[in-house]
Structures are given as C-alpha cells and as structure tokens.
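Asks: Please work out how this folds:
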Amino acid sequence: MFEEFKKNMIKEFEMTDIGEMSYFLGVEVSQSEKGIFISQKKYAKEIIRKFNMNNCKLIATPVEVRVKLRRDSPGISIDPTLYKSLVGSLRYLTITRPDIVFAVGLGRRYMEEPRQEHFKVAKRILRYVRGSIDQGLFYTRCTDSRSVGYTDSDYGGDLDERKSTSGYMFNIGSAAFSWSSKKQSIVALSSCEAEYIAASACACQAI
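Replies: The predicted structure is shown next:
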C-alpha cells in the first residue's frame, strides 16, 4: 500500500524518493527493526554552545522542587531579547523532550521583563539537557496499541495570578505521543477544583 502511494505521488507531483527519513528540521529519526528513536541531540548541542553552557555543571532535574517565581522577582533585569531567544530555543526542544515541558512553560511566563532569577531557571534547564543529551522518544513495535493518559495539576502555582497549572501525557505503546503543561485559564478555588479542570482538559484531548 505504501509503495503504491509513493508511485501515485511521484506521478502527480515533481518529487524524489530519498529513502527513510533520518533528519528533519532539527529532529533526528533513527529507524531499526526494534523500533523508531526520535531525538534532537544535534539541536540540543547547538543551543548549549550558543548560550556558552558547554562547561556547565550537570544536574538531575530541569527545575527545583516547588520553585516559586514572581514577575517582580529580586535581581537585575535581563535583556529580553536574550531571554526570549533562550526560552524560544528550549520550546522547540520540547518536540521530543516532554520532561522539560513544565520547566520551559514556567520560564515562558516572564518573557517581557525577565529578571536574574528567571534567567537562572532557564539556564538550569540547559544544564539538565546537557546531562541528558541522549534522551528522546523510542517507539517500539507492539501489539498493545491502547492509549493511556496521565494528568495532574498544582494549586495556585502562579503567584502573580494565583492560577494553577494543568498537565497531561498520553502514551501509545512504549512512548509518549501527546503532552502538555499549561497554566489554567481561570482561578481555581480549591486544589480539588484545579484537579477537575486538569482532568477535563485531559479528557478532551483523549477524545
């Protein structure tokens, strides 16, 4: 079926079959009999070099536990262009790295007037990425194709607006294929309400 589709496409459009995909817009694809591995190792190395983090100390987590930030956090102001470039680069890395989605979303809240503390959080993500540069998504062949979803939320994690953050992740087989970490659009009045809002968003994505 796939070969027939390719022939029809080549007849209809001016195109060339260059074989299996191995690299596309910074995303590396390695295909084997065991499965497909998707990563952004080369891109991660480029942004680590771009922001002079080649010799940084490695850490095991992308963000400190229970970290709390404010728009008016103490410390000197950071060049917004530099900060936006760093956070934007990290956002593109979340294509294959769901483990940094929450941390990147946290840093993204302070794009307009970044302070030293915000910049420190963003640079910590790079330190984590450098220590886990080989990570990615590995999709194996499997007979079980059920979709399994997980969801959670914090309560009032945004100290400026008192909004909570919803998160979900879906797996099919061996690896994640859909994930999100997003500040809720309304202020939850209890941790239970924050959990219901997160569960509702997860259910909509599942459907």
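Asks: okay, CA-based contacts and neighbour counts for the rest of this
Replies: OK.
Asks: Which residue, neighbours along the chain excluded, lies closest to the spatially most central residue of the chain?
Replies: The centroid of the chain falls nearest to residue 94 when counting by CA atoms, centre = their mean (2.6 Å). Ranked by CA to CA, 6 or more residues apart in numbering and with sequence neighbours excluded, the top spatial neighbour of residue 94 is residue 101, at 6.0 Å.
Asks: and this one, so I can compare the two:
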Amino acid sequence: MDEFNMTDLGKMRYFLGIEVMQNADGIFICQRKYVVELIERFGMQNYNSVCNPIVPGQQVGRDEAGVKVDSTLYKKMVGSLMYLIATRPDLMFVVSLISRFMANPTELHFTTAKRIMRYLKGNSGIWDMIST
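Replies: Purely as a prediction, here's the structure:
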C-alpha cells in the first residue's frame, strides 16, 4: 500500500465461480451456486433426485449400436461436470468415465450424464465443503 494505490476488499468470497468461506477452523470451498445454475441451464429442475451418480454395476462402454445424441450438448454437460470435480471428489470416477465418449455420445452416455445431474440435485450438501 506504500508503493501502490490499493483498496482492501476484505476476505475473498468468490473465485472463478467457487465460493470461499474463511473462518477460524480453516478455508472452505464449495460450488453450491454453480450446481443450482447447472441444473437450471440443462433444464433439470423437475427431474427426481437419485442417491448414486451411476447405477451400481452399470457398464458404460462405446455402445456403437446405440442411438447418437447431440454431441455439442453432451460436451457442454460433461465439461460443466468436469469443473465440479475440484470440490466434488465423489464425481471424479463417473465424470472421467463419461468423458471418454465425447466424440460419439449415445443415449446410454447422455442418460448417464443426466443421472449425475440428478445426483447433484439431491446431494448438494454432502461433498460441497472441502477444507483447504
């Protein structure tokens, strides 16, 4: 402040869409607001929530015989889910799994991506606070 004109804005609250909370116990980050915006962006407000991000035992493979879907929409959804991995380690496996099929997504892959969104809708409070 001696050399440059500066203003103290207080503690950081948001950084790149990630909410930052600082207190005596530590620094906590979450993306609750981003999850809500994500659900609204993809029109999934009226979908039912689920307990698991993927059906237990489900095999997700190439599915070459499956019905092709809009790859642009699929890429947007998967990319948005990838951004959540920073604060949601419970999504790491399933998001990396569906990201393998960005070139030729089918109904199976798109349904799996939508299931992750449904999981987020019902479980926004479980993993959203990560201590740094």
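Asks: Can you find the partner of the residue nearest to the centre of structure 1 in structure 2?
Replies: Using TM-score structural alignment, the partner of residue 94 of structure 1 in structure 2 is residue 85.
Asks: again with residue 24 of structure 1
Replies: Alignment note (TM-score structural alignment): residue 24 of structure 1 maps to residue 15 of structure 2.
Asks: can you give me the strands for structure 2?
Replies: In structure 2, the segments counted as strands under DSSP state E are 14-15, 18-23, 26-30, 130-131.
Asks: could I get those as a markdown table with distance to residue 98 of structure 2 and mean neighbour count?
Replies: Formatted as a markdown table, those follow (distance: least, CA to CA, whole Å; neighbours: other CA atoms under 10 Å):
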| stretch | distance to residue 98 of structure 2 | mean neighbour count |
| --- | --- | --- |
| strand 14-15 | 27 | 11 |
| strand 18-23 | 23 | 15 |
| strand 26-30 | 23 | 17 |
| strand 130-131 | 24 | 14 |
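Asks: Using a markdown table, please lay out the ones you listed together with distance to residue 116 of structure 2.
Replies: Written out in a markdown table, the entries for the strands of structure 2 read as follows (distance: least, CA to CA, whole Å):
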| stretch | distance to residue 116 of structure 2 |
| --- | --- |
| strand 14-15 | 24 |
| strand 18-23 | 19 |
| strand 26-30 | 17 |
| strand 130-131 | 19 |
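Asks: Confirm that residue 170 of structure 1 lies within a strand, as I assumed.
Replies: Yes: per DSSP: H, G, I helix; E, B strand; the rest coil, residue 170 of structure 1 lies within a strand segment.
Asks: Give me the neighbour count for the closest residue to it other than its chain neighbours.
Replies: Leaving out its chain neighbours, the residue that sits closest to residue 170 of structure 1 by CA to CA, 6+ apart is residue 149, at 4.2 Å. Applying other CA atoms under 10 Å, we find 17 residues neighbouring residue 149 of structure 1.
Asks: Is residue 149 of structure 1 in contact with residue 167, as I believe?
Replies: No: in this structure, residue 149 of structure 1 is not within contact of residue 167 by CA atoms under 8 Å, at 10.6 Å.
Asks: list the residues that contact both of those two?
Replies: Any residue near both residue 149 of structure 1 and residue 167 by CA atoms under 8 Å, 6 or more residues apart in numbering counts here, and that gives residue 202.
Asks: Just give me the longest helix of structure 2.
Replies: The helix that spans the most residues within structure 2, counting by DSSP state H, is helix 107-122.
Asks: Please tell me which residues of structure 1 that helix aligns onto.
Replies: Mapped onto structure 1 with TM-score structural alignment as the criterion, helix 107-122 of structure 2 occupies residues 116-131.
Asks: With structure 2 overlaid, report how far the matching stretch is off on average.
Replies: When structure 2 is overlaid, stretch 116-131 of structure 1 sits 0.5 Å from its aligned residues on average, using mean CA distance after the TM-score superposition for structure 1.
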